[in-house]
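K.L.:
Quick one, what's the 3D model for this:
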Amino acid sequence: MSVQEEVLEEVEIKEEVNQQNEIVVFNDEVNTFDHVIDMLIAACDHDPLQAEQCTMLIHYKGKCAVKTGDYDDLKPRCSQLLDAGISAEIH
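P.N.:
Below is the predicted model:
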């Protein structure tokens, strides 16, 4: 395998990794910390500590990527968050 082929293969692999989507949750003045934590546990399979840390980032930074994966996996999870009144988008 030539150096050029190796470089092209490496670029293709990195592009595939970057194809991942993510659910981003945005801060609002409506939902309580406990509600967001509970929903991250239910919808995104977070453990309680991870959900709490993401909720703090959402509060202080204004948003947080809470789940990464394939679009087909993220879509129902994002819908569950939206149905619970949480501002979320898939990016």
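K.L.:
Every contact and neighbour count from this point should use C-alpha atoms.
P.N.:
Noted.
K.L.:
so what does the helix or strand harbouring residue 42 touch, helix or strand wise?
P.N.:
Secondary structure assignment for residue 42, by DSSP states H and E: helix 33-44. For helix 33-44, the packing partners by 3 or more C-alpha pairs under 8 Å, 6 or more residues apart in numbering; DSSP states H and E come out as helix 48-61, strand 63-69, helix 71-83.
K.L.:
I'd like the structure of this one too, to check against the first:
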Amino acid sequence: MIETDVEFADEVVEKLVSEKNLIVFNDDVNTFDHVIDSLIKVCKHDSLQAEQCTHIIHFNGKCEVKRGEYSKLEPMCTALLDRGISAEIQ
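P.N.:
As a prediction, the model looks like this:
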């Protein structure tokens, strides 16, 4: 029983370490509507989630808009960058 618990704990730690965050940063260029539309199209947010993230970006300077494996986040990050939105994976 103890071995199973240790194995499970190792799997959880491994998953947490492999998860990354897609961060979007505030800028003085993009409009609220552009960022909202981009989060809906690129990150598959619903409109409320996209609006909330956009306000967090505006007031806090950045927001974690998506969490997951690097391979899933990389195309989203690239698409946001292509739209002129400052983003990175951390």
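K.L.:
Any chance you could compute the TM-score here?
P.N.:
Scored against TM-score structural alignment, normalised by the length of the second structure, the superposed chains reach a TM-score of 0.90; 89 aligned residues with a C-alpha RMSD of 1.3 Å.
K.L.:
returning to that earlier point: report the inter-axis angle for the helix holding residue 42 of the first structure versus helix 71-83.
P.N.:
150 degrees (axes from the mean of the first three to the mean of the last three C-alpha atoms, to 10 degrees).
K.L.:
Find the residue at the geometric middle of the second structure.
P.N.:
residue 66 (2.4 Å; C-alpha atoms, centre = their mean).
K.L.:
Now do the same contact list for that residue.
P.N.:
21-23, 43, 73 (C-alpha atoms under 8 Å, 6 or more residues apart in numbering).
K.L.:
looking at it, residue 21 of the first structure is touching residue 70, isn't it?
P.N.:
Yes - at 6.0 Å, residue 21 of the first structure and residue 70 qualify as touching, with contact defined as C-alpha atoms under 8 Å.
K.L.:
Looking at those two, which is more packed in?
P.N.:
A count of neighbours by other C-alpha atoms under 10 Å puts residue 21 above the other of residue 21 of the first structure and residue 70, at 19 against 12.
K.L.:
measure that one to residue 75 of the first structure for me?
P.N.:
As for residue 21 of the first structure, its distance to residue 75 of the first structure is 10 Å (criterion: C-alpha to C-alpha, to the nearest Å).
K.L.:
Now list whatever residues contact both of these two.
P.N.:
Common contacts of residue 21 of the first structure and residue 75, defined by C-alpha under 8 Å, 6+ apart, comprise residue 90.
K.L.:
Could you list the residues in contact with the longest helix along the second structure?
P.N.:
Across the second structure, the longest stretch assigned as helix under DSSP state H is helix 2-18. Residues outside helix 2-18 of the second structure that contact it (C-alpha under 8 Å, 6+ apart) are 69-70.
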